[in-house]
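J.: Quick one, fold the following:
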Amino acid sequence: MQIAYHYLKLREFYGDAEKEPVEVTLEQLAEVLCCTRRNVKLIVKQCQELGWIEWQAGRGRGNRSILTFNMASNDVISSWVRNKIDKGQYSQAMELMRKYDPDSSLHQQLTESIYKQFGIRSTSYNKGRIDLLRLPFYREMPVLDPVNATLRTELHMIGQLFDTLVEWDGSQAVFIPRLAVHWEQNRDGTEWTFYLRKGVLFHNKKELTSADVRHTLMRLGKLDSDCAHQKLDSPSCEWKILRIRSIEATHRYALRIQLDAPSSLLLHYLAAPQASVIPCRTHEYNERLPIGTGPFKLMRNDAEMVVLEAFADYYRERAQLDKIEIWILKELRTQKMPDGGLGGQPILYTHPFQIHTLAPTGTTIMEQTEGGCAFIIMNGRKQGPLLDPAKRRRLRKLLQPEKCVEELGGNRSGAAYSFFPDWSAAIAARLSVENETENAETEREAAAADTRVSLDTDDYQSSLQLYTHAILNNSLEQTARWIQQRCASAGILVHIHVLPYEQFSRPGALDAADIVLLNAITTNNREWSLMHVLLHANYGVHRFVDPVLSSELGQRYAAIARETDPAARSVLLQEVEALLLRHDALHFLYHLRQAAFYHPNLFGTEKINPYGWVDFRELSLRPE
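T.: Got it, this is the predicted structure:
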C-alpha cells in the first residue's frame, strides 16, 4: 500500500478539496513525491486504476495536466490501515493512525478492536482447538541469544526456550538435575564430570549431545576475548573467574570440565541463563530465532509479533498452553492500555514497566519486591573529582535513598542498602536500631556534615557526566533528574546522557561517565547474580573501580570461589558489597515492586519469576 502514502502526500500538498480539477505538471508532481517523472507516471496510473483520481494528461513536455481527487483522505487511510491489520501488522496499523488521523473515531475503534484481541482463549486451529495466550508488549526482542540477553523480558524468554545443565532451587538450597542427569567431582574439586540425559531434542529435532554443551561453554569463554590480553585469572573477566582449564566431550552423553583450582561457583554459573545450552554445527542459529531444548519453540520474532508454540517433544512435562502470541505495540511506550479495553480479560502485567493503568475491579493482584535494585556506580578510573573517595562520599550523602523513594514514588517500593531485598531489609532494621540510639550531639554532627556537603563544591568546576539508558515509563530518566536536582542544590552540576540500551551496553559506551545509573537484576542464585553485576564486561561495577580496590576485590572473589560452606560464602558475598560501599564505589537507591494480575480461568499464576513474569510452562487454561 505504498501507493496510499503517495496519494496522501499529494492530497496534503494540493489541499483536501475533492472533485475539483487541479492544474499540475509532471515536474511539480515529481518534486512533491521526491521521485522521477517516470515514477510519477506509474503512480498516476496506479491511482487511476484504483479510482482514486481522474487524470487528463497535457500535451507535450511542460504542458499542464488536470488532476482530480476522487477519494477522501480518511477513506484511503482506513483502507491502508485495514490492509495492515489483515496482514497482522498491528503495530504498523496503529502507527499509521497516529500519524495521519490520531483523533478520529476510526482510530478509537481500531485501538479498541486490537486491545480486545488480548487475553486467553480456546480457539480453532488446524481442525482442532488450542489454548492461546495473547499479550501486548512495547518493544521488539531482537536479542534472544542466551549469551547476550541481559534485559528482564529477554531473560524470561530464555527460560521458556532453553534449559541449563543444572538448576538452582533457592528455597531448598540445592542444585536440581536438568539436562545433566548426574554429576560428580574428584577429591580436590578440580575435575567435574556431567552425564547428560538421553533423547533430549532441540527444537530442530536434533538430539542433544556433549558436543553441544561443550560448544555452549566454549562460546561463553570467548565472551572474554576483549580481555584476552589480561592474565587468565583476571577478575574482570566474568567467566574466566571459574579458571576452566579444559572442556572435553568424553562420550556422547558425558562431559568433563577441568579447573586450575577448585571453585564453588561452577554449578552456580552453569545454572545461569547465559549457560543455556544451544546446538553446535547449525546454520539455522541466530539471535532472533534461536534454537533451544525448552518447553516452547520460537516460531516468529519480528517487529510485529513474537510467537511461541508448545514443544511437543520436550523432555519434561509438556506445556499446557499451546501457543503464546506477544504483539509488539510500540505506542505502549507513551500510552498506557485503557482499563476497559481488555474485553474483560486481565493480562500481564503491571510491574515496573506498567502498560495498563489499573487492574480491573475485583482482580487479585500478586506482588513482590523485585530482586536487584536501582543503583549508581561512581567511576574511580576517570580523571575528575570522583577520583577522590571523599568527594564520592559527599555525593552519596546527598543522594539519600529514603528521600529518592519518598519524592519519586511510583513502583519504587523501598530504599535499597544491598542488591538483594532481604539483605536490604536486614540492614535497614539494623540502621533503624542505630538511629534510635543516636543522641542530639550526633544529630547535630550529621546536620553539620550535610552543610559541608552543600558548601564544599570548589572541585566541581565542570559538570559530572551521568549516563543511563532509556526504559519504559522513563523511570531511570526520572531518577537521573532527581539526582541532578539534588546535586544542583549543593552547587554541583550534573549533565544527563540517556542512551538507547543497545548503545548503553556496547563496549566503551560508558568510558566518559562519572556516574552510571542502572537497574541490577538478581535472582535467588546469589553467587552468580552478584558476580554478574560486578563483572559484566561492559557495565559491571568492577570495570569502574580504581586499581587498588580492583586488586582487593580480586582476592575476595578468589576467597568466595574457594569457600565450600554456603553460609560462610554468603558472608563473603555481603562483605564484597560492604567493601564497595566503604570505598564509595557504588550507591544503592531503591528496590522495585513487581505486580501481576491474570484472568481467573488461567491456572498456575501463583508465582512471579525474578523477571516479573509467570513462567509460561506453569500456565494452563480452565476447560469450559
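
J.: drop to CA atoms for contacts and neighbour counts, all remaining ones
T.: OK.

J.: any idea which residue sits dead centre in the chain?
T.: Leu151 (2.5 Å; C-alpha atoms, centre = their mean).

J.: Spit out the contact partners of it.
T.: With contact set as C-alpha atoms under 8 Å, 6 or more residues apart in numbering, Leu151 has no partners.

J.: Repeat that for Leu29.
T.: Leu29 neighbours (C-alpha under 8 Å, 6+ apart): 10, 37, 40.

J.: Give the closest residue to the last one in space, chain neighbours not counted.
T.: The one in question is Val40. Ala30 (6.0 Å; C-alpha to C-alpha, 6 or more residues apart in numbering).

J.: you'd agree the one you found is in a helix?
T.: Yes. Applying DSSP: H, G, I helix; E, B strand; the rest coil, one finds Ala30 inside a helix.

J.: if we can go back for a sec, closest to Gln89 out of the contacts of Leu29?
T.: Set against Gln89, the nearest of those by C-alpha to C-alpha is Leu10 (24.9 Å).

J.: thought that closest one was touching Glu31?
T.: No. Contact criterion C-alpha atoms under 8 Å: Leu10 and Glu31 do not qualify, at 10.7 Å.

J.: These two: which is more packed in?
T.: Leu10 (16 against 12; other C-alpha atoms under 10 Å).

J.: in the helix or strand hosting Glu445, what's buried?
T.: When elements are defined using DSSP states H and E, Glu445 is found to belong to helix 440-455. Applying a neighbour-count criterion of 16 or more other C-alpha atoms under 10 Å, the buried positions in helix 440-455 are 453-454.

J.: Distance from the chain centre to it, please.
T.: What separates the centre of helix 440-455 from the centre of its chain is 40 Å, taken as C-alpha atoms, centre = their mean, to the nearest Å.

J.: One more sequence to fold, the one below, so I can look at both together:
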Amino acid sequence: MRLAEDYLRLRSAYSGEKKGEPFQVTIDGVAEALYCTPRNARLILRKMTDAGLIQYAAGQGRGHRSELTFLADRRELVIREAQQYVRQGDVQGALLWVKERAGEHEVKQRFMDWLTGYFGYRMETIGEGRIVETLRLPIYRPIVTLDPADAMYAFDTHMIRQVHATLVELDRETDKVTPALALDWESSTDASCWTFYLRKGVTFHNGTELTADDVKYSLLRVQQEARNHSWLCRDIVEICAESRYKVRIKLRQPNVLFALYMSHTAAAVLSRDSGENGAGSVPGSLPVGAGPYRITKLLPGICILEVFQNYYAARGQIDRIEVMIIPDTGGEWSLETNPGVLIVETGEARRQELKAWRCSRLVTGCSMLTINLAKPGILQADSFRRALGLAVDRSRMVRDLGYPYASPCLGFHLEPNPASADPMYDPEEAARELRRSGYCGEVLKLYTYRRHEQAAYWLQQQYDQAGIRLDVYIVPWADLMKEERTREADLILFEALLNEGLLRQIEYLLSRYSFIHSMLDPGAQAEVDQLMGQLLQKEEPEARNEAFQQLQTWLSKRGTAVYLTYNEARVLSHPAQQGVRLNAAGWVDFKDIWFKGERELR
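T.: Down below sits the predicted model:
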C-alpha cells in the first residue's frame, strides 16, 4: 500500500505526463517528489518496476537524464488498493484511502459497487471436492469486547454465543431451561445448593477437554468485583469440582432461578488452561470457547469465525463467517440495498425492503432515558422528573423517526399489543410540574452512542419546546461504559433489551455497570438489591411475576427513567437462505443458517 501511495505521489508530481508515454526525469527530481533521499528513490523505483507500475531506464553517468513511463491507471490503482484494505479487514482504511485519493466521483462509486458485491454468500470447492461456504456480513457497530464476564452490548453477547457455550440454555419457545454443557442438574430443597453434571468428551477450540475445573475457574472469574457481571455470581460462597464431570455450587441465600442464571453469556465456560488469553480480554489474543464457531482472526474491523468441527451439538452449516465492521461515516458512504444475501437491521443503516426477499421483524426492547438520581440538583425534584416523562410525544417520535422506533412504550416490560397513542404526553401538565420543580433553565447533559444520535437530537428539540435545555454528547460505545461517563451524565439514552426475558431485566437492575442500576442513588440501589433478593426466593412463577411488577411500580414511582418507544429489529434474507430467525437479542444465530444451493442465489 505504501508503494501505491508513492506511485500516486509521482503521478501528482508529474501530472502532465500520460500513462504509457515515456518522459525524462532526474533522480534528484524523483527524490524530491517522494520526500526521500536519492538512494531511497532508486529503491522505490526498483520496487515499482518489479510491481509493474512503471518502466524505468536510469541515465548513464553524471548529468544524464533517466526515462520514466507510467504503466498503471491511477483510478484502477486506487480501487485495487482499497479492495486490498477490505480483504485485510480494514473497511475504514479503504474508505479513507478512496476519499483522499479518488478525486472523481466515478472512482468512489465503482469502489462502493464492488464493496456491495463483496458481501454475501460464496461457495468454493477446494482439495478433493470439499465445498467451503462463506458468508460475509456488513455490521454497523463495533465489537466492544468478547470477554463474557464484561460484555454488556447485544452484538457482543450475540458473538459470544457463537463462540462459547454455557451449562444450560433457555428455550425461547417454551421459556424452559434446557441442557447444554450440563446433561442434568439438581438443587437442594431450599435452592441454596446446586449440582451440575457435565457431558463427557466436550472439547474447547484448543483441543482440551472441558471439565468441572473449567466451570469453577470461569464462575470464580465472573465473581471478581471488577467484572461487569459480578452480580451473576455474587451469592456464590463455594464451588466444588467433586469429580471431573460434576460440580457443586453453594449459595449464601436461596435462588430458585440459579439454573437460569447459568444460561447467561457471562456464565460461559472458559478454558482454564488458556487463562486470560482465551477469555478474549488480552489485546491480540483470540477467545477460546466450546461453542459452534471458533475465531481465527480478530481485528478492530473484522472478525472471522470458522465452524468448530468437534462442537458437542449440531454442526453449523456455514463453514466460515466474516463479520466486517462498517464504520460510521455520517451518511457520507452507504452500501447499496443488496449487500449479499443477508441483512440484519437494527437501525444504524436504513434500507428499502426488497420485494423478492423475506423480511422478519421482532420487537426487541425499548428506548429509554435513565435519570441520574445520584447527582445533586434539579434531578432530585420529583416534579421535574415527572415533567421529563410528560413532555415527550412518543407517538410523534415514532412518526418522525420511523424504523426502528415502533410504538410508544410506557414501562419496563413488553406489551403484546402496544397502542399507537401516547397517554402519557401532556404538555400542559408538564409545564405545571416544571414550575413546581423550581427549574431555572439548567442545562442537562444527555449521553448516548452513535446508534441513538438521531433520537437524542429529536429529544433535544422536544424538550426545548417544553422549556428544558439539553446538551447532547455522542460518545463511542466503549466510552459510555466508563464510570466517569455515568457520573457526568444527567441522562443516558439507550435501548433496554426486554425480549431476552426476566434474566436480562434482572441484569439491568443488579449489574452496577448497567445504565439503570448505575444511575440510581445508593439508597435506591440497596432497596432494589433487597427486593430482588426476595424475588429470587419465590418458587412459584406467579409469585415472582407479582414481585417483579411491584418492583417496576416502585421504580416508576421513584421516576428513575423516561420510557420512550418499543424498538424493532428486522432481517432481510434471500429466498434461498434457510434457518434465518431473529433471536431474542435481534440477531441471527450463525449455526442455524444454510443455503439451498448456489443456483438459487443468482
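
J.: So after superposing, what's the score?
T.: TM-score of the superposed chains, computed with TM-score structural alignment, normalised by the length of the second structure, equals 0.86; 586 aligned residues with a C-alpha RMSD of 3.5 Å.

J.: which residue packs closest to the aligned partner of His164 of the second structure in the first structure, ignoring adjacent ones?
T.: In the first structure, the residue paired with His164 of the second structure according to TM-score structural alignment is Phe162. Leaving aside its chain neighbours, Phe162 of the first structure sits nearest to Gly294 (4.1 Å; criterion: C-alpha to C-alpha, 6+ apart).

J.: Likewise for Leu531 of the second structure?
T.: Leu551 (7.1 Å).

J.: Wasn't the one you found part of a helix?
T.: Yes. Using three-state DSSP, the assignment for Leu551 of the second structure is a helix.

J.: Now check the second structure for the residue matching Ala509 of the first structure.
T.: Looks like Ala509 of the first structure aligns to Arg485 there (TM-score structural alignment).

J.: what about its match, helix or strand, and which?
T.: Counting by DSSP H and E, Arg485 of the second structure is part of helix 483-488.

J.: Ala180 of the first structure maps to what in the second structure?
T.: Aligned partner of Ala180 of the first structure by TM-score structural alignment: Ala182.

J.: How about that match, nearest residue that isn't a chain neighbour?
T.: That would be Leu198: by C-alpha to C-alpha, 6+ apart, it lies 4.2 Å from Ala182 of the second structure.

J.: Assess the claim that that neighbour and Leu181 are in contact.
T.: Yes. Counting by C-alpha under 8 Å, Leu198 of the second structure touches Leu181, with 5.9 Å between them.

J.: Could you name every residue contacting both of the two?
T.: Leu167.

J.: In the second structure, what residue corresponds to the residue nearest to the centre of the first structure?
T.: Using TM-score structural alignment, Leu151 of the first structure sits opposite Tyr153 in the second structure.

J.: about what we covered before: list the buried residues of the helix holding Arg485 of the second structure.
T.: Here helix 483-488 of the second structure shows Thr486 as buried, counting by 16+ other C-alpha under 10 Å.

J.: Pull the distance from it to the chain's centre.
T.: On C-alpha atoms, centre = their mean, the centre of helix 483-488 of the second structure falls 21 Å from that of its chain.

J.: Please apply the same query to stretch 302-319 of the first structure.
T.: On C-alpha atoms, centre = their mean, the centre of stretch 302-319 of the first structure falls 20 Å from the chain's centre.

J.: got it, and stretch 613-624 of the first structure?
T.: Distance, centroid of stretch 613-624 of the first structure to centroid of chain: 23 Å (C-alpha atoms, centre = their mean).

J.: Tell me which residues are up against it.
T.: Applying C-alpha under 8 Å, 6+ apart, the set of residues contacting stretch 613-624 of the first structure is 120, 131, 156, 159-160, 295-296, 318-321, 348-349, 596, 601-609.

J.: Just give the nearest non-adjacent residue to Glu306 of the second structure, would you?
T.: The nearest residue in space to Glu306 of the second structure (C-alpha to C-alpha, 6+ apart) is Arg320, at 4.4 Å.

J.: Check Gly467 of the second structure too.
T.: Gly441 (7.5 Å).

J.: residues touching the one you found, list them.
T.: Counted by C-alpha under 8 Å, 6+ apart, Gly441 of the second structure has contacts 467-469.

J.: Just among those residues, which is most surrounded?
T.: Ile468 (22 neighbours).

J.: what helix or strand is the residue lying closest to that residue once chain neighbours are set aside on?
T.: In space, and not counting its chain neighbours, Ile468 of the second structure is closest to Gly441: 6.6 Å by C-alpha to C-alpha, 6+ apart. Here Gly441 of the second structure, judged by DSSP H and E, is contained in no helix and no strand.

J.: And for Lys205 of the first structure?
T.: Applying DSSP H and E, one finds Lys205 of the first structure in no helix or strand.

J.: Relative to Arg622 of the first structure, how far out is it?
T.: 31 Å (C-alpha to C-alpha, to the nearest Å).

J.: and if you look at Lys397 of the first structure?
T.: The value you get for Lys397 of the first structure to Arg622 of the first structure, if C-alpha to C-alpha is used, is 53 Å.

J.: Since that was my last question, I'll sign off now.
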